[in-house]
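Enquirer: what follows is a predicted protein model with its sequence.
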Amino acid sequence: MTRLPLEELAGWHEDPETGNIHHRSGRFFTVEGLDVRRPGWAVEAWTQPIINQPEAGILGILLKRVGGVPHLLMQAKNEPGNVDGPQLSPTVQATRSNYTGVHRGRQVPYLDFFREPRGRVLADVRQSEQGAWFYRKRNRNMVVEVGEEVAAAEGFRWLPLRRVRELLSVDDLVNMDARTVLACLPLRDGAVGGDEFGAMLARSRDPRADAAHGVHEILSWLSGVRSTVDIQARPLPLNRLRRWHRSAGRISHESGRFFDVVGVRVEAHGREVNRWTQPMIEPVGTGLVAFLVRPIRGVLHALVHARVEPGYTDVVELAPTVQCTPGNYDHLPAPARPPLLAQVLNAPPERIRFDTVLSEEGGRFYHARNRYLVVETDEDPLPGHPAFRWLALHQLDALLRHSYYLNVQARSLNACLHSLAGALDRPVSGGVR
């Protein structure tokens, strides 16, 4: 991968009237502008570049049982935005433009198992992606269990589910697309293992376990937030953004914060095409994504945040307790900074249950990384706050059977929480309590 000025991207064009960047095929994605207004908030209005990719892709993992133990067919896939080479990826990770052959390249391996599912469908749900960088982007998250023998092609390997979950603790190894599918997989830890926290976590996945709030209360709360939040997001020509400038072959904010839009040239072995160019978003700084967790009546709960992002399909999704890039808030007044950021950053080491830096989607974002944390606490730091609720872990699992409830960062953390139980896996049944 080499850097390339935006003006030199082969096959990509800048609209002479809007400045929007689009592919000559009219497919894949465009880089456009967005005008966002939130009256009454500390930052009431801003403009920004955003990726508009209206088509839904497929993120799919094949599962088979070997001696009763679930194994996943994973791919070692190198994306242009990856920090350090290939990462563990789903069996299929493809946009609609890719799997319908717009690039005129090779076909996507194993795609037929998901387009017309061959086997037992364990998960099939549309989920969003980053609402701050994508405009209404969604992918079909799927897990299909096969009984037939399926050979692992070059670059693929069958791995035990437990091993894949263990690898979540390795920096930049399991990619974002694999994490979101793992989060939607309806398998929970069965045998209790690990330390006391891991045992409590495993028990808290049981759909029969208690919960601080019932299903109707949770859904009514979220519906109320979605119905009353005041946010307006409308497309804006890329060349009319305020405080963003195009120079030296990239688009940057005048403050040097947030992110840049950059160009890259890619050469990759084993992909549908061997070389291409494209725009990418390059964040400034490493982000922080954290759940505060605590036991309530013996059941582990996570503190979720009803978060507004301009690119969400349904305005608000449930996010981690803290989700931000700390450096982006240094210049803002205290009311505009994320609640509980200081508490998470200053957590005693013995209360940190998970701490790993993981990469975000390497196909559209260049070196986008977040520090993922799970921090245990004894008390509710925001009692009665209208934008936060404590959800039992089995409720997170149940909500993931439906679209647009948990955002992609919360789904990643949910997958990380699964990795902490340290036990074998078995199917679950039941719904949100």
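Expert: It's in.
Enquirer: all contacts plus neighbour counts: C-alpha atoms, from now on.
Expert: Fine.
Enquirer: so which residues of the stretch 201-350 of the chain form strands?
Expert: Using DSSP state E, counting those that start in this stretch, the strands of the stretch 201-350 of the chain run over 232-236, 244-247, 250-253, 259-267, 275-283, 287-296, 299-308, 316-319, 322-324.
Enquirer: outside of the fourth one, which residues touch it?
Expert: Counting by Cα atoms under 8 Å, 6 or more residues apart in numbering, the neighbours of strand 259-267 from elsewhere in the structure are 1-6, 9, 49, 80, 249-253, 274-284.
Enquirer: and if we set it to 6 Å?
Expert: Outside of strand 259-267, the residues within contact range by Cα atoms under 6 Å, 6 or more residues apart in numbering are 1-6, 250-252, 274-284.
Enquirer: repeat that for the second one.
Expert: Residues external to strand 244-247 that are found in contact with it (Cα under 6 Å, 6+ apart): 251-254.
Enquirer: run the chain-centre distance for that strand.
Expert: 28 Å (Cα atoms, centre = their mean, to the nearest Å).
Enquirer: take this one as well and set it beside the first:
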Amino acid sequence: MPSESLLSWLEGRRGLCDMTVQEIPWQHSGEWRYREGALQHKSGGFFSIVGVEATAGGRPTLRQPLINQPEVGILGFLLQHRGGEPHLLIQAKPEPGNIGLSQAAPSVQATRSNYKRLHHGKPTAFLQYFTGDPAATVRADSLQSEQGTRFLGKYNRNMTVELPAALELDLDDAVYRWAPVREVCALLVSDFQINTDARSVLASSDWSALAGGDAPFSRCRGQGGFGEALLRSYGAGPAAEQASDGEILQRLEQLRAAHPFAVATVPLDDQVDWLEGRQPRLLGPAGSFDVRQVAVSSSEREVHSWDQPIVAQEREGTAVLLAREFGGVLHLLFRGRAEIGFREGFQYGPALQDAGGAPSPVPELDAEERLLEAIHRRATPVLSNLHSDEGGRFYRSVARYSIALLDPADELPVSPSLSWMTLAQIARLVKRQGVFSNEARSLISMLLAYL
């Protein structure tokens, strides 16, 4: 379990957090305007709320608002060996939509607008180590997607950068803290401790670098149970695989070819009640979310007050990975999922997912989800935790992330959209762009509690 000192530090930061969040009519905003069919910041930077329509076979299948933030941000952890053990530099970052306001975040979590200081606020600390400082060694660097049900084609750089052990940083101890990797990873199976961006960076990192001098998952050797099953799966070779890496990637390409859909931005003019002030919130499809305007103040952020649109989801979401042994080797099941905001159309997501009721742009594939739900009811829960989505864009948006173990005797559906993967395969493929969704990476990160 995480040390009390790390947990008490995070709790202490929450107790001292002075952030306030108040909903306001968007027409009262001093910083946002409706123009060119979208809700935009007056600077033209940061992000905008746009209308998006998906069409397949020449007919519309889905229309909804999305966050349009084409600039690529940096999400990165600094890694350093301290006292012979790998540590990560944790930031207690307050965000208006976080459960508890402050959660553990990467060392750097910054949009391009922020680190270019479009807000005229404080500079981003430690940014230089992610932009070419010769003292830093890059251990992982990949473009990874954000939620495709909420963002339009959004990617961020996910980075892990190692610093020499002798390098001392000038830290604001109220905001930053070095923590052993093993303690950070233990928090991945605690509710509302590690934010979305940190989970994504950890999942797509070099797990060997995180483990230090030990092989990943080797501490589970001889302990039996799920941890030792992960160790065997991480060490499994091609002979144990249900499909090769190439076949797994080819299935995604085949899904994209078999179920193409086009996406285009459209004006938000159809939301007449919102535009004319009778409805304070911009409504998403099928009641899955709404967009509201909030005024925020905090002495801990680069600027002390601002207002912004934020996406709110009332219903608790779910994301489930199913696990099963084949020939004594644990595999995890991912499903190729279509989301309106994916540049590629499809990525591997959880076996089961409910993003607050968000509909799919390819509804003909929904029947497969219902079949997997029936199988899931027979599974044995292994891990289950509540996490909230990134609090800078989502307001108290919560999902239950679960991993459940199937009996090897269970009959399973065979489908072009389903792929069983060993942990060794996941560790390789998660570093690639456009393979795993944000929700899938959060589930993968939970496995690192056994690292």
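Expert: Looks like it came in fine. As the structure is a computational prediction, the values presented were derived from the model and not from experiment.
Enquirer: what range in the second structure matches stretch 407-415 of the first structure?
Expert: Counting by TM-score structural alignment, stretch 407-415 of the first structure falls onto residues 437-445 of the second structure.
Enquirer: no, scratch that, I was asking about stretch 165-185 of the first structure
Expert: Against the second structure, the aligned range for stretch 165-185 of the first structure is residues 185-205 (TM-score structural alignment).
Enquirer: tally of neighbours for whichever residue in the second structure pairs up with H213 of the first structure?
Expert: Taking TM-score structural alignment, H213 of the first structure has A243 as its aligned residue in the second structure. Residues lying near A243 of the second structure (other Cα atoms under 10 Å) number 16.
Enquirer: same question, W32 of the second structure
Expert: 20.
Enquirer: who's in contact with the match of stretch 165-185 of the first structure?
Expert: By Cα under 6 Å, 6+ apart, stretch 185-205 of the second structure touches 1-2, 103-106, 140, 158, 385-387, 389-390, 430-431, 441-442, 444-446, 448-449.
Enquirer: can you tell me which of these are buried?
Expert: Neighbour-count burial (16 or more other Cα atoms under 10 Å) applied to the contacts of stretch 185-205 of the second structure gives 2, 103-106, 140, 158, 385-387, 389-390, 430-431, 441-442, 444-446, 448-449.
Enquirer: so which of these belong to helices?
Expert: Counting by DSSP state H, these place 441-442, 444-446 in helices.
Enquirer: turn those into JSON lines, columns for distance to V175 of the second structure.
Expert: Formatted as JSON lines, these follow (distance: Cα to Cα, whole Å):
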{"residue": "R441", "distance to V175 of the second structure": "26"}
{"residue": "S442", "distance to V175 of the second structure": "24"}
{"residue": "I444", "distance to V175 of the second structure": "27"}
{"residue": "S445", "distance to V175 of the second structure": "23"}
{"residue": "M446", "distance to V175 of the second structure": "24"}
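Enquirer: which of the residues you listed sits closest to L171 of the second structure?
Expert: Nearest to L171 of the second structure out of these is S445 (Cα to Cα; 26.6 Å).
Enquirer: ok, and the closest non-adjacent residue to the closest one?
Expert: Leaving aside its sequence neighbours, S445 of the second structure sits nearest to A203 (Cα to Cα, 6 or more residues apart in numbering; 4.7 Å).
Enquirer: next one: P207 of the first structure
Expert: Using Cα to Cα, 6+ apart and skipping the chain neighbours, the partner closest in space to P207 of the first structure is H394 (5.3 Å).
Enquirer: which element is that neighbour on?
Expert: Following DSSP states H and E, one finds H394 of the first structure within helix 393-399.
Enquirer: which parts of that helix are buried?
Expert: 393-399.
Enquirer: try stretch 110-126 of the second structure
Expert: Buried residues in stretch 110-126 of the second structure, counted by 16+ other Cα under 10 Å: 110-115, 119, 124, 126.
Enquirer: how about stretch 291-304 of the second structure?
Expert: 291-298, 300.
Enquirer: what about L332 of the second structure, distance to V303 of the second structure?
Expert: The gap separating L332 of the second structure from V303 of the second structure is 43 Å, by Cα to Cα, to the nearest Å.
Enquirer: now K122 of the second structure
Expert: From K122 of the second structure to V303 of the second structure the distance is 7 Å (Cα to Cα).
Enquirer: ok, E344 of the second structure - contacts?
Expert: Neighbour list for E344 of the second structure: empty [criterion: Cα under 6 Å, 6+ apart].
Enquirer: and it, how far is that from V435 of the second structure?
Expert: For E344 of the second structure, the distance to V435 of the second structure - Cα to Cα - is 9 Å.
Enquirer: V266 of the first structure - nearest residue in space that isn't next to it in sequence?
Expert: Ranked by Cα to Cα, 6+ apart and with sequence neighbours excluded, the top spatial neighbour of V266 of the first structure is M1, at 4.6 Å.
Enquirer: count of residues packed around that neighbour?
Expert: Applying other Cα under 10 Å, we find 15 residues neighbouring M1 of the first structure.
Enquirer: ok, now P413 of the second structure?
Expert: For P413 of the second structure, the count of nearby residues is 11 (other Cα under 10 Å).
Enquirer: aligned to S29 of the second structure, what sits in the first structure?
Expert: Using TM-score structural alignment, S29 of the second structure pairs with L9 in the first structure.
Enquirer: and the gap between the residue nearest to that match when sequence neighbours are not counted and A56 of the first structure?
Expert: In space, and not counting its chain neighbours, L9 of the first structure is closest to T277: 5.6 Å by Cα to Cα, 6+ apart. Going from T277 of the first structure to A56 of the first structure by Cα to Cα gives 21 Å.
Enquirer: of the two, who's got more company?
Expert: Between T277 of the first structure and A56, counted using other Cα under 10 Å, the more crowded position is T277 (21 against 18).
Enquirer: ok, the more buried one - contacts?
Expert: T277 of the first structure sits next to 9, 264-266 when contact means Cα under 6 Å, 6+ apart.
Enquirer: same check on P285 of the second structure?
Expert: Counted by Cα under 6 Å, 6+ apart, P285 of the second structure has contacts Q64.
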